[in-house]
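Chemist: Provided below for reference: sequence and predicted model.
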Amino acid sequence: MSVPADAAGPPRPEGRDPGLQPERTRLAWRRTTLSCAVVAVLALRQALMAAGGSLGAVAGVAVVALLWLAFLCVAHRRVRELATAQPAALPAGAALAATACTVGLAVFAVALIR
């Protein structure tokens, strides 16, 4: 039995009121950015303490700083977008960048612990 194209989902009114969902999402992005900043600061501290100012520590600090700045840029753009009346969906590139930054910080953390 096939489903007609009209019955694929509930009708969406044109003047849809999104309620507080964009606000909650914006706050979640802010919390995530704060968490990422804390992780970056702790990673920087650990890298400097573990290597004692060696070339590896400087490279690690640079990598962590770049990952944090990239995540900050993605999050700031998304927070600004969510402040509009009709926020667009998160682009795939931005989602991939945020994921890559998060995974990069996690990989760096594992490398520091070992």
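Modeler: Yes, it's here.

Chemist: make it CA atoms for all contacts and neighbour counts henceforth
Modeler: Noted.

Chemist: distance of Ala34 from Met49?
Modeler: Actually, residue 34 is Leu rather than Ala. 23 Å (Cα to Cα, to the nearest Å).

Chemist: pretty sure Cys101 contacts Ala70?
Modeler: Yes: between Cys101 and Ala70 there is a contact at 7.1 Å, judged by Cα atoms under 8 Å.

Chemist: Which residue of the two possesses the greater neighbour count?
Modeler: Per other Cα atoms under 10 Å, whichever of Cys101 and Ala70 has more neighbours is Cys101, with 21 against 16.

Chemist: any idea how far that one lies from Arg77?
Modeler: Cys101 is 15 Å from Arg77, by Cα to Cα.

Chemist: Against that first model, consider the following:
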Amino acid sequence: MGRVTEPVRDPGLQPERTRLAWRRTTLACAVAASLAGRQTLHAGGGPLPVLALSLVVLSWLAFVAVAHHRIRHLHAPRPPLLTSRAAVAAVGCVMGAAVCGAAMLR
């Protein structure tokens, strides 16, 4: 019997599209953090808006780290799947930024 070989994978443009999606999402998070900073400056500051802004910026930085890690792994010939830990971290960053943003508007 012959040995069964795995067919050669041609990923096409899928890894590039995924990299672009991560970059767009990171840019959208940066815009949201910038708008949160603007809102804090125009609202006159205060402890709660400044704390919320700090958490938004920390969420954005954490998301940048997750996105950079994922983008770096997409350069492999056969990129690994997104781990559940990375997915939970990305969702947590976005949700954290959204909650802090909503707290800033009150």
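Modeler: Cool, got the structure. Everything numeric here is computed off the predicted structure, so don't read it as measured data.

Chemist: list the buried ones in stretch 5-19 of structure 2?
Modeler: Pro15, Arg19 (16 or more other Cα atoms under 10 Å).

Chemist: Check stretch 18-30 of structure 2 too.
Modeler: Across stretch 18-30 of structure 2, burial judged by 16+ other Cα under 10 Å covers Arg19, Trp22, Arg23, Thr25, Thr26, Cys29, Ala30.

Chemist: after superposition, how close is that stretch to structure 1?
Modeler: Comparison of stretch 18-30 of structure 2 with structure 1 after fitting gives an average deviation of 0.5 Å (mean Cα distance after the TM-score superposition for structure 1).

Chemist: Give the aligned range of that stretch in structure 1.
Modeler: Mapped onto structure 1 using TM-score structural alignment, stretch 18-30 of structure 2 spans residues 25-37.

Chemist: ok, now stretch 56-63 of structure 2?
Modeler: Going by TM-score structural alignment: stretch 56-63 of structure 2 matches residues 64-71.

Chemist: now the matching stretch, how far from the centre of its chain.
Modeler: Its chain's average C-alpha position is 11 Å from that of stretch 64-71 of structure 1, according to Cα atoms, centre = their mean, to the nearest Å.

Chemist: same deal with stretch 60-68 of structure 2?
Modeler: 5 Å.

Chemist: For that stretch, which outside residues touch it?
Modeler: Trp22, Arg23, Thr26, Cys29, Ala30, Ala33, Ala86, Ala89, Ala90, Cys93, Val94, Ala97 (Cα atoms under 8 Å, 6 or more residues apart in numbering).

Chemist: do that again at 6 Å, thanks
Modeler: Trp22, Ala90, Cys93 (Cα atoms under 6 Å, 6 or more residues apart in numbering).

Chemist: what helix or strand is the corresponding residue of structure 2 for Val110 of structure 1 on?
Modeler: Using TM-score structural alignment to pair residues, one finds that Val110 of structure 1 aligns to Ala102 in structure 2. Using DSSP states H and E, Ala102 of structure 2 maps to helix 84-105.
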